[in-house]
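Q: no letters, just coordinates:
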């Protein structure tokens, strides 16, 4: 019997590198997906006037990201077939390191316990498509440093990083499906 984590595929990398567009294309193709925590948390916190925002309380923001990712991981068990995640639990550690904040032991424990498929897709920085908005306030420099930080965390946790091509979304979808073998 296949371990569920073997069908949980993470797409990670810095902001503005096309991950969310790719996740949406996979969802449109009929695959189960898990949305990115960051934008969801920002929207919710802004709506309620909450403090867990990356420009207000980065540690609290990271804690909510970790919680969101664990919830997504558990919810994915109800799905049949492959599930594509827009980031995973290790991203919270990468974010904390990027911000030079302490990484709590429970975050490391979560990243070691709640595993994904060994091969993790990483979107390299892509300045030509990078854009800031109300929720993405990072600069391209911070996006590049985020890429490096999350890549380091996934590598330390024993994942194999598979760089996504800098190509149109349809080509990226084909690349992922060729690499993973799933069909909707």
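A: On my side now, so go ahead. Since the model is a prediction, treat every value here as computed from it, not as a measurement. Numbering: from 1, shown residues only.
Q: contacts and neighbour counts: CA atoms only from here.
A: Will do.
Q: quick one: the helices in this structure?
A: 19-28, 37-48, 58-76, 90-98, 105-113, 140-156, 169-180 (DSSP state H).
Q: packed most tightly, which of those helices would that be?
A: Among the helices of the chain, helix 90-98 has the highest mean neighbour count (mean count of other C-alpha atoms under 10 Å), at a mean of 23.
Q: report the angle between that one and helix 105-113.
A: In terms of direction (axes from the mean of the first three to the mean of the last three C-alpha atoms, to 10 degrees), helix 90-98 departs from helix 105-113 by 140 degrees.
Q: please compare the first structure with the one that follows:
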């Protein structure tokens, strides 16, 4: 049976990672967000691939991370905390060109046609060591990644701005029979 690769996307601080964590608590497989993990790793080693040092290198590491996550999702339902088209959205947001290989990856590595989008939610938005963006940049990120998914033919399903358990139930109900 082919895996069901389900993406949760949106701007930073909109509750995606918390939701993927709760899905993991329920026994589903969920990926770790590439951007946050890369920032943690690169900060720990004083590396160059930080978004405030080298946006293009940061994007390349995110792409590599997402491709590996995709390939690791071999069976069952896997919930992705962002995915390959998010890299396109990030590059566009930063005014960077989208290299042909990034575009090719977004076309080749396909996910469930419905992508769940967490809208900007100022009441839960918090900055931390990895999330340095302002709420305004978070909103622009939401718009950029949403546009990227639409451009690659995905249907956006906005998540309700409700407690995490209600969001979780919303996703599971939307997916219905597709979940294994």
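A: Sure thing, it's come through. Please read these numbers as outputs of a predicted model, since none were measured by experiment.
Q: mind checking the TM-score on these two?
A: With the length set by TM-score structural alignment, normalised by the length of structure 2, the two chains reach a TM-score of 0.97; 179 aligned residues with a C-alpha RMSD of 1.1 Å.
Q: out of the helices of structure 1, which gets nearest to residue 119 of structure 1?
A: Taking C-alpha to C-alpha, helix 169-180 is the member of those nearest to residue 119 of structure 1, at 8.8 Å.
Q: the closest one vs structure 2, average offset?
A: When structure 2 is overlaid, helix 169-180 of structure 1 sits 0.4 Å from its aligned residues on average, using mean C-alpha distance after the TM-score superposition for structure 1.
Q: residue range for that helix in structure 2?
A: Aligned using TM-score structural alignment, helix 169-180 of structure 1 spans residues 164-175 in structure 2.
Q: now do stretch 142-156 of structure 1
A: The aligned range for stretch 142-156 of structure 1 is 137-151, by TM-score structural alignment.
Q: the matching stretch vs structure 1, mean deviation?
A: Compared with structure 1 after the fit, stretch 137-151 of structure 2 shows a mean deviation of 0.3 Å (mean C-alpha distance after the TM-score superposition for structure 1).
Q: still on that earlier bit, hmm, who's touching the match of helix 169-180 of structure 1?
A: 15, 18-19, 22-23, 116, 159-161, 179 (C-alpha atoms under 8 Å, 6 or more residues apart in numbering).
Q: widest-spaced pair of those residues?
A: Spanning the widest gap among those are 161 and 179, at 22.9 Å by C-alpha to C-alpha.
Q: could the helices of structure 1 go into CSV alongside distance to residue 132 of structure 1?
A: Formatted as CSV, the helices of structure 1 follow (distance: least, C-alpha to C-alpha, whole Å):
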stretch, distance to residue 132 of structure 1
helix 19-28, 14
helix 37-48, 13
helix 58-76, 18
helix 90-98, 18
helix 105-113, 28
helix 140-156, 9
helix 169-180, 20
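Q: so for residue 3 of structure 1, which of those helices sits nearest?
A: That would be, of the helices of structure 1 and by C-alpha to C-alpha, helix 58-76, which comes in at 12.5 Å.
Q: mean deviation of that closest one from structure 2?
A: Counting by mean C-alpha distance after the TM-score superposition for structure 1, helix 58-76 of structure 1 comes out at 0.4 Å.
Q: against which helices or strands is that helix packed?
A: Packing partners of helix 58-76 of structure 1 (3 or more C-alpha pairs under 8 Å, 6 or more residues apart in numbering; DSSP states H and E): helix 37-48, helix 90-98.
Q: now do 10 Å
A: For helix 58-76 of structure 1, the packing partners by 3 or more C-alpha pairs under 10 Å, 6 or more residues apart in numbering; DSSP states H and E come out as strand 32-34, helix 37-48, strand 83-86, helix 90-98, helix 105-113.
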